[in-house]
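Student: Provided below are the primary sequence and the corresponding predicted coordinates.
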Amino acid sequence: MTNIQNDALDRRILRALQEDGRMTVQALADRVGLSPSPCLRRVRQLEKAGVISGYSANIDQKAVGLPVSVFVSIKLERQRAGNLDAFGVAISQWPEVMECYLMTGQFDFLLRVVCADLEAYEQFLRNKLTQLDGVASIESSFSLGAVKFSRVLPI
């Protein structure tokens, strides 16, 4: 954490907001042991410093018709900066790709793709992923279920 106090109060604020980003300033202040004004001031500092990068709703992917998660390992023909960047630009435009990581080891990228069913994934694979220049190999692994899924960082 830069440009903030980085103390136990900031960490308590961050933990509380990760668990419930919609709580009022009063509820947050009560939970962390501050009065509302200093609590809000700290939240604004955390936002300004980029520690809090935004707020969003957590949506159940099954409830919105996207029950399938596929982890896709990609190896590129070349690992030059331009090739890595071009792949990243293409992937960032596809809403099915929820996460994309540049990796070390056997593969260059690891993606998490969500879709409605196997047919939808096949269409994604055929019409998007295999159409990219420079892709040497694609390996897909289908998730059978989540054992643990958390957006709360251990701070």
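Tutor: On my side now, so go ahead. None of these values were measured; they are calculated from a predicted model.
Student: hey, let's count contacts and neighbours off CA atoms from now on
Tutor: Noted.
Student: now the one residue sitting closest to the centre of the chain, what's its secondary structure?
Tutor: The centroid of the chain falls nearest to residue 99 when counting by CA atoms, centre = their mean (5.6 Å). The three-state label given to residue 99 by DSSP: H, G, I helix; E, B strand; the rest coil is strand.
Student: list the contacts for it?
Tutor: Applying CA atoms under 8 Å, 6 or more residues apart in numbering, we find residue 99 in contact with 111-113.
Student: now the residue of the chain positioned farthest from its centre: how far from residue 25?
Tutor: What lies farthest from the middle of the chain is residue 35; by CA atoms, centre = their mean that is 32.2 Å. As judged by CA to CA, to the nearest Å, residue 35 and residue 25 stand 9 Å apart.
Student: returning to what we had before: with distance to residue 149 and secondary structure added, can I get the contacts of residue 99 in CSV?
Tutor: Compiled in CSV, those are given as follows (distance: CA to CA, whole Å; DSSP: H, G, I helix; E, B strand; the rest coil):
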residue, distance to residue 149, secondary structure
111, 16, strand
112, 13, strand
113, 15, strand
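Student: In addition, the following structure is provided for comparison:
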Amino acid sequence: MPKKPAGQESTLDAYDRAILRIVQRDNKTPQRTIAEQVNLSAAAVQRRIAAMEQGGVIAGNVALVDPQAVAATITALVEVQLENERAAMVDRAKALFRDTPEVQQCYYVTGGVSFVLVIVAPDMPAYERLTRRLFAENDSVRSYRTLIALDRVKAGAGIVIP
């Protein structure tokens, strides 16, 4: 998806922001309903949504699935420290984590670790196999620490839009 360079001024106006607030809550809201709520025509809402998708403001449309409903009972937060922070090693790690379906979220971070991952697995044996492949047998990984979630208190991807 195209992304704006860091620091580039946003071109979103009040209508775009109002539309984003609505589609973040429920992206299946009919465009005519959105149009009524933001005082635009349905065609204008459709054009604005298409422009925000094209511009990378709307990065995707997904369904939030309850892991328990699909027997994904282990949610782990994993801190990963790489052997070093050289660009090539970081890029390889990013690609590996991005291409691993069990990695639900991945953040390259500061503060003593290199990455923080959110991983979902069906059970502990599957999680152990995954950690062996991603971390224990990976020469780029210095260490990793796992925190197992006891309860999913909140899950979402919404951004507060001023």
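Tutor: Right, received. Where do you want to start? Since this is a predicted model, take the numbers as computed values, not measurements.
Student: Pretty sure the residue farthest from the centre of structure 1 sits against residue 27.
Tutor: No. At 9.9 Å, residue 35 of structure 1 and residue 27 do not qualify as touching, with contact defined as CA atoms under 8 Å.
Student: sorry, back to before: ok, and the most crowded of the contacts of residue 99 of structure 1?
Tutor: Highest neighbour count within these, by other CA atoms under 10 Å: residue 113, with 22 neighbours.
Student: how close does the corresponding residue of structure 2 for it sit to residue 64 of structure 2?
Tutor: Here residue 113 of structure 1 is matched to residue 119 in structure 2, going by TM-score structural alignment. Residue 119 of structure 2 sits at a distance of 15 Å from residue 64 of structure 2 (criterion: CA to CA).
Student: Likewise for residue 42 of structure 2?
Tutor: Taken as CA to CA, the span from residue 42 of structure 2 to residue 64 of structure 2 is 26 Å.
Student: Which one's more surrounded, the two?
Tutor: residue 42 (17 against 9).
Student: Residue in structure 1 paired with the more buried one?
Tutor: Checking TM-score structural alignment: residue 42 of structure 2 goes with residue 36.
Student: Verify the contact between that match and residue 25 for me.
Tutor: Yes. With contact defined as CA under 8 Å, residue 36 of structure 1 reaches residue 25; the gap is 6.0 Å.
Student: who's in contact with stretch 83-93 of structure 2?
Tutor: Counting by CA under 8 Å, 6+ apart, 82, 114, 139-142 sit against stretch 83-93 of structure 2.
Student: And the contacts of residue 99 of structure 1, which is closest to residue 62 of structure 1?
Tutor: residue 113 (13.4 Å; CA to CA).
Student: Correct me if wrong: the closest one contacts residue 91.
Tutor: No. Checked against CA under 8 Å, the pair residue 113 of structure 1 and residue 91 is beyond contact range at 10.4 Å.
Student: Give the residues shared as contacts by those two.
Tutor: Going by CA under 8 Å, 6+ apart, residues that sit against residue 113 of structure 1 and also against residue 91 are residue 97.
Student: quick one: the helices in structure 1?
Tutor: Read by DSSP state H, structure 1 holds these helices, from start to end of the chain: 8-19, 25-32, 36-48, 81-92, 118-127.
Student: what's the angle between the longest one and helix 8-19?
Tutor: The one in question is helix 36-48 of structure 1. With axes from the mean of the first three to the mean of the last three CA atoms, to 10 degrees defining the directions, helix 36-48 of structure 1 sits at 70 degrees from helix 8-19.
Student: ok, back up a step: just list the residues touching the match of residue 113 of structure 1, thanks.
Tutor: Contacts of residue 119 of structure 2 (CA under 8 Å, 6+ apart): 74-78, 102-105.
Student: how about residue 24 of structure 2, what's its partner in structure 1?
Tutor: By TM-score structural alignment, residue 24 of structure 2 lines up with residue 18.
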